[in-house]
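**Q** structure here, sequence nowhere to be found:
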């Protein structure tokens, strides 16, 4: 029995529950099929009890799940005894924020759509520090530094031997927002231009002239799982972070990001817009 489950452990438990419900089984019936106690089923589905890959395949068999790709993906989510770097921050930062780094680390690819802020994975130190200082209620200096170091460490998914493919759709408003003043903004925009030179990173800008679009008031991070059923959406809201994985909601955010991409400039013209903003500063 583990203590507080991570976001990934909770997600695996939720997927086990969905498999059971699709099979039309109660937790009591599932326990009888698996030869375990009903509370063990409940603990697995709540993420409080680990599941081995072999046990997961046995469960899928009893639940008559024939989706081999899904079963393989779920087996890959079974507990890894190696702690991720983000666990150092558990207890120092809100749990949902720590779960965000875990989600990004395991994502097959990432898509972001933002209106008022540069995406966290693209922020330089000085820009990020100023953004974090605006949190309400105001954070103490040590808390600011904890969040800053955490945000910068999250960016490791964009580097290394196997970086995660990343698409960021950024509104012109976010590109022109001067967090830290003109000089910091110049360095931030130059950093974004440098990141566009990496083959796995695509930046598209939505100009003011594009007008209104659905979801324009939200900051969306869409993490693609190994199969579509395991996708997750992270919403950054004033009252905290939210992780969403309901099928209908995933469909909604796929459509929203698709529309944003359709309205955005091409990567080449997006670079031109960023250069124009730089010249205006």
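**A** Yes, it's here. Quick caveat, the model's predicted, so the values are computed rather than measured. Numbering: from 1, shown residues only.
**Q** okay, CA-based contacts and neighbour counts for the rest of this
**A** Noted.
**Q** which non-adjacent residue is nearest residue 11?
**A** residue 47 (7.6 Å; C-alpha to C-alpha, 6 or more residues apart in numbering).
**Q** now the strands for the stretch 51-200 of the chain?
**A** 109-114, 166-171 (DSSP state E, counting those that start in this stretch).
**Q** got those as a markdown table, with mean neighbour count and distance to residue 230 columns?
**A** As requested, the strands of the stretch 51-200 of the chain are exported to a markdown table (neighbours: other C-alpha atoms under 10 Å; distance: least, C-alpha to C-alpha, whole Å):
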| stretch | mean neighbour count | distance to residue 230 |
| --- | --- | --- |
| strand 109-114 | 23 | 12 |
| strand 166-171 | 23 | 18 |
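**Q** got the buried residues for stretch 144-151?
**A** 144, 147-148, 150-151 (16 or more other C-alpha atoms under 10 Å).
**Q** can I get these in JSON lines with distance to residue 17?
**A** Formatted as JSON lines, the buried residues of stretch 144-151 follow (distance: C-alpha to C-alpha, whole Å):
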{"residue": "144", "distance to residue 17": "38"}
{"residue": "147", "distance to residue 17": "34"}
{"residue": "148", "distance to residue 17": "36"}
{"residue": "150", "distance to residue 17": "32"}
{"residue": "151", "distance to residue 17": "32"}
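**Q** out of those, which are inside helices?
**A** 144, 147-148, 150-151 (DSSP state H).
**Q** for the residues you listed, which one is nearest residue 236?
**A** residue 151 (13.4 Å; C-alpha to C-alpha).
**Q** so what's the residue count around the residue nearest to the closest one when sequence neighbours are not counted?
**A** Leaving aside its chain neighbours, residue 151 sits nearest to residue 120 (6.5 Å; criterion: C-alpha to C-alpha, 6+ apart). Around residue 120 there are 16 other residues, counting by other C-alpha atoms under 10 Å.
**Q** contacts only, for residue 120.
**A** 128, 151, 155 (C-alpha atoms under 8 Å, 6 or more residues apart in numbering).
**Q** need these in TSV with distance to residue 249, can you?
**A** Listed next are the contacts of residue 120 as TSV, based on distance: C-alpha to C-alpha, whole Å:
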residue	distance to residue 249
128	29
151	26
155	26
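**Q** any idea which of the residues you listed is closest to residue 273?
**A** Closest to residue 273, out of all of the contacts of residue 120 and judged by C-alpha to C-alpha, is residue 128, at 22.0 Å.
**Q** how near is the closest one to residue 216?
**A** 22 Å (C-alpha to C-alpha, to the nearest Å).
**Q** more neighbours, these two?
**A** Remark: of residue 128 and residue 216, residue 128 carries more neighbours, 25 against 16, as counted by other C-alpha under 10 Å.
**Q** structure B:
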């Protein structure tokens, strides 16, 4: 079977974690390959996510590398499953791969923490608000392209409604709540939706008021997706050039601190709801 041309972010992440295990064991790819009766190129391609790997083979890698963390090994083995076609695959020919990778990341996350400062969280957006955001794209998108993006965004929200919904903590700056994108009617509906979502057991909405002043990372949109074990957490950042996925140990520690500080700067859930209601009443 030829190697994959474009592995997904999840496939790349599994390979990255296997490479970390090998490097911690002090082995070269050539040494590891010899111990497992593989070629060096096969080991390297697995670490790049270009070759699939079974759960049994992941466990063989872990034994070879003397990994003594059963929870991590089980989590890595679980990443080899779920090869069936998921809903986001229907967008593979119409949307950038990074958006499919984001949907896959959210789908597998144990919980999600987000921080937004100028736009409202994608997982909490209404159809009209999302459509308005995509219409501002540069270069301008065609109507069908906009609708593909809106449809994808709304389907991503399914993780909040499934039988065992994904826990979501959404930290939103007051500035994003007061941006009148689309005018009062669009924003009123959008803010009412956020209040309603915040009443769900799995969704917590926290608002950073203007009075909070400055705090680290001001203005940066962050999605922090928690994995089944902390080593498999992932940070997703929005940039003008698309999504960026981070998962090096130092990066995860940095953004855990950011998210903790964002939440510490925010009002509690009840006070946040009251502030959003006051903004709705002012529209």
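**A** Thanks, I have the structure now. Source: prediction; values computed, not measured.
**Q** on that earlier part again, what does the residue nearest to residue 151 of the first structure correspond to in the second structure?
**A** Alignment note: residue 120 of the first structure maps to residue 122 in the second structure; criterion TM-score structural alignment.
**Q** does the residue nearest to residue 11 of the first structure belong to a helix, a strand or coil?
**A** Three-state call for residue 47 of the first structure (DSSP: H, G, I helix; E, B strand; the rest coil): coil.
**Q** stretch 162-169 of the first structure aligns to what range in the second structure?
**A** Under TM-score structural alignment, the match for stretch 162-169 of the first structure is residues 164-171.
**Q** contact partners of the matching stretch?
**A** 109-116, 121, 159-160, 202-208, 262-263, 266.
**Q** again with stretch 263-274 of the first structure
**A** By C-alpha under 8 Å, 6+ apart, the list of residues contacting stretch 263-274 of the first structure reads 169, 175, 189, 193, 202-207, 210.
**Q** redo that, cut-off 6 Å
**A** 203-206 (C-alpha atoms under 6 Å, 6 or more residues apart in numbering).
**Q** what does that stretch correspond to over in the second structure?
**A** With TM-score structural alignment as the criterion, stretch 263-274 of the first structure aligns to 265-276.
**Q** what residues of the matching stretch count as buried?
**A** For stretch 265-276 of the second structure, by 16+ other C-alpha under 10 Å, it's 265-267, 272-273, 275-276.
**Q** cool, stretch 253-264 of the first structure as well?
**A** So for stretch 253-264 of the first structure, counting by 16+ other C-alpha under 10 Å, buried means 253, 256-257, 260-261, 263-264.
**Q** ok, the ones in helices among the buried residues of stretch 144-151 of the first structure vs residue 55 of the first structure, which is closest?
**A** residue 150 (34.3 Å).
**Q** and that closest one, how far from residue 125 of the first structure?
**A** Taking C-alpha to C-alpha, one finds residue 150 of the first structure at 11 Å from residue 125 of the first structure.
**Q** about what we covered before: so the aligned partner of the residue nearest to residue 11 of the first structure in the second structure versus residue 13 of the second structure, what's the distance?
**A** In the second structure, the residue equivalent to residue 47 of the first structure is residue 49, according to TM-score structural alignment. Using C-alpha to C-alpha, residue 49 of the second structure is found at 7 Å from residue 13 of the second structure.
**Q** if you count surrounding residues, which of these two has more?
**A** Neighbours were counted for residue 49 of the second structure and for residue 13 using other C-alpha under 10 Å; residue 49 has more, 25 against 22.
**Q** hmm, that one is touching residue 9, no?
**A** No. Under the criterion of C-alpha atoms under 6 Å, residue 49 of the second structure makes no contact with residue 9, lying 8.5 Å away.
**Q** what touches both of the two?
**A** By C-alpha under 6 Å, 6+ apart, no residue touches both residue 49 of the second structure and residue 9.
**Q** how about the nearest residue to the counterpart of residue 37 of the first structure in the second structure, chain neighbours excluded?
**A** With TM-score structural alignment as the criterion, the equivalent of residue 37 of the first structure in the second structure is residue 39. Nearest non-adjacent residue to residue 39 of the second structure, counting by C-alpha to C-alpha, 6+ apart: residue 33, 5.4 Å away.
**Q** for the host helix or strand of the one you found, name the packing helices and strands.
**A** Element membership for residue 33 of the second structure, per DSSP states H and E: helix 29-35. The contact analysis (3 or more C-alpha pairs under 6 Å, 6 or more residues apart in numbering; DSSP states H and E) places helix 29-35 of the second structure against helix 40-47.
**Q** how close does the helix it packs on sit to the first structure?
**A** Here the mean offset of helix 40-47 of the second structure against the first structure after fitting is 0.7 Å, by mean C-alpha distance after the TM-score superposition for the first structure.
**Q** mind giving me the packing neighbours of that helix?
**A** Partner elements for helix 40-47 of the second structure (3+ C-alpha pairs under 6 Å, 6+ apart): helix 9-24, helix 29-35.
**Q** nearest to residue 142 of the second structure, of the ones you listed?
**A** Of those, nearest to residue 142 of the second structure by C-alpha to C-alpha is helix 9-24, at 27.4 Å.
**Q** so which elements touch that closest one?
**A** Using 3+ C-alpha pairs under 6 Å, 6+ apart as the test, helix 9-24 of the second structure ends up in contact with helix 40-47.
**Q** pull out the buried residues from the helix it packs on.
**A** 40, 42-47.
**Q** ok, of the residues you listed, which one's closest to residue 4 of the second structure?
**A** residue 45 (9.1 Å).
**Q** look up how far residue 19 of the second structure lies from that closest one.
**A** 11 Å.
**Q** cool, thanks, talk later.
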